[in-house]
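Novice: please find the sequence and the predicted model below.
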Amino acid sequence: MSEKVYNVLYLCTGNSARSIMAEKLLAFWGKGRFCTYSAGSFPTGQVNPLALQVLTAKQLSTDGLRSKSWDEFSGTDAPLMDFFFTVCDNAKDAVCPVWPGHPVTGHWGVDDPAAVDGSDEDKLWAFKMVANQLENPIKAFTSLRLESLDHLKLQQEIDAIAKV
């Protein structure tokens, strides 16, 4: 019997950096257990080139990445999400669409690397640091035995990961 593949949506405001990187990092670390997506409450319309550079340096595919609205995932024809995670405080506090299926939710907030001022090296370093910060909860999430946990226990585990 094949293992269930879980749908996961990462949310941030602009869907240009943090949620994009989280989407690709989970796709890598999840080793096929997850169908990953990302979206924003107010998408910028383009993926930040430094996010693409960091993903490419990690040898992760950037094919098909685009900045998109979370509205794409709230309609009846959208994939049914098992999990969604906010990765910025603005998205955490935003009035979100109603997500069908009652997904397990979490907040793994990290600073916006696109907000860093300074040299090109400073900016690239900020993106690398955020990618590394996102990897910690993502790796912890992929280590969970999701199929053996009920909804309440899953929520407790997700909440515990956020505190690490």
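Specialist: Perfect, thanks for sending it.
Novice: only C-alpha atoms for contact and neighbour calcs from this point on.
Specialist: Will do.
Novice: where's the spatially closest residue to residue 44 that is not a sequence neighbour relative to residue 135, distance?
Specialist: Nearest non-adjacent residue to residue 44, counting by CA to CA, 6 or more residues apart in numbering: residue 14, 5.0 Å away. Distance of residue 14 to residue 135, computed by CA to CA, to the nearest Å: 20 Å.
Novice: neighbour count: those two, which is higher?
Specialist: residue 14 (26 against 17; other CA atoms under 10 Å).
Novice: structure B:
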Amino acid sequence: MRVLFMCTANSCRSILSEAMFNHIAPESFVAVSAGSFPKGQVSPRSLTTLTRAGISIEGLSSKGNDAFESNPPDIVITVCDKAAGEACPVYFGPALKAHWGLKDPSEVPGDEATVDAAFDATLAQIEKRCRAFLELPIATLARDELKRELDRIGKL
């Protein structure tokens, strides 16, 4: 199963989600990420947060939706508030879509410790949701049941 985590800039929340999902998921799952308006670079604080958590940052990059045109995902999960109202591109066709809104930790004001805490809290929230997703009996769920479960997880 191929899961696309999508955000506007693809520099923070979608990158954290891709890395966390791949860190804990079995080999039959793979996560990728993209942005509707990619920044072109991953937030350095995202990379630092992942490294501090012992999660690989190898291969992470900020890219647009077109990177997946020839190999569309099975599931598209938007992870930022701005992307929630955007329509998923047509080429995603039958991909199941869900929204797991997360506040942008890079917009948290404060000193280094405060911003680090915001990134750590965001990563912990992503881990909680990814683990809940991976615990689902996906093989036995009908498409509408899976959609309902993904939407429920987005509210955790």
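Specialist: Received it, and whenever you're ready, just let me know what you need. In this text, all values refer to a predicted model and were calculated from it rather than measured experimentally.
Novice: what TM-score do we get after superposing?
Specialist: Overlay of the two chains. TM-score (TM-score structural alignment, normalised by the length of structure 2): 0.94; 156 aligned residues with a CA RMSD of 1.3 Å.
Novice: picking up where we left off before, show me what contacts the alignment partner in structure 2 of the residue nearest to residue 44 of structure 1?
Specialist: Residue 14 of structure 1 maps onto residue 9 in structure 2, with residues paired by TM-score structural alignment. By CA atoms under 8 Å, 6 or more residues apart in numbering, the contact set of residue 9 of structure 2 is 34, 35, 36, 37, 38, 39, 40, 62.
Novice: next up, the contacts around the one in structure 1 that sits across from the first one in the alignment.
Specialist: When structure 1 is aligned by TM-score structural alignment, the residue opposite residue 34 of structure 2 is residue 39. Counting by CA under 8 Å, 6+ apart, residue 39 of structure 1 touches 9, 10, 11, 12, 14, 15, 19, 20, 67, 68, 69, 70.
Novice: okay, and which of those map to helices?
Specialist: Taking DSSP state H, the ones among these that sit in helices are 19, 20.
Novice: which of the contacts of residue 39 of structure 1 sit farthest apart?
Specialist: 9 and 14 (14.1 Å; CA to CA).
Novice: so which strand or helix has the match of residue 34 of structure 2?
Specialist: Using DSSP states H and E, residue 39 of structure 1 sits within strand 34-40.
Novice: how close does that strand sit to structure 2?
Specialist: Strand 34-40 of structure 1, aligned to structure 2 and superposed, deviates on average by 0.7 Å (mean CA distance after the TM-score superposition for structure 1).
Novice: in the helix or strand just after that strand, what counts as buried?
Specialist: Where DSSP H and E defines the elements, the next helix or strand beyond strand 34-40 of structure 1 is helix 49-57. Of all the residues in helix 49-57 of structure 1, those buried under the rule 16 or more other CA atoms under 10 Å are 50, 51, 52, 53, 54, 55.
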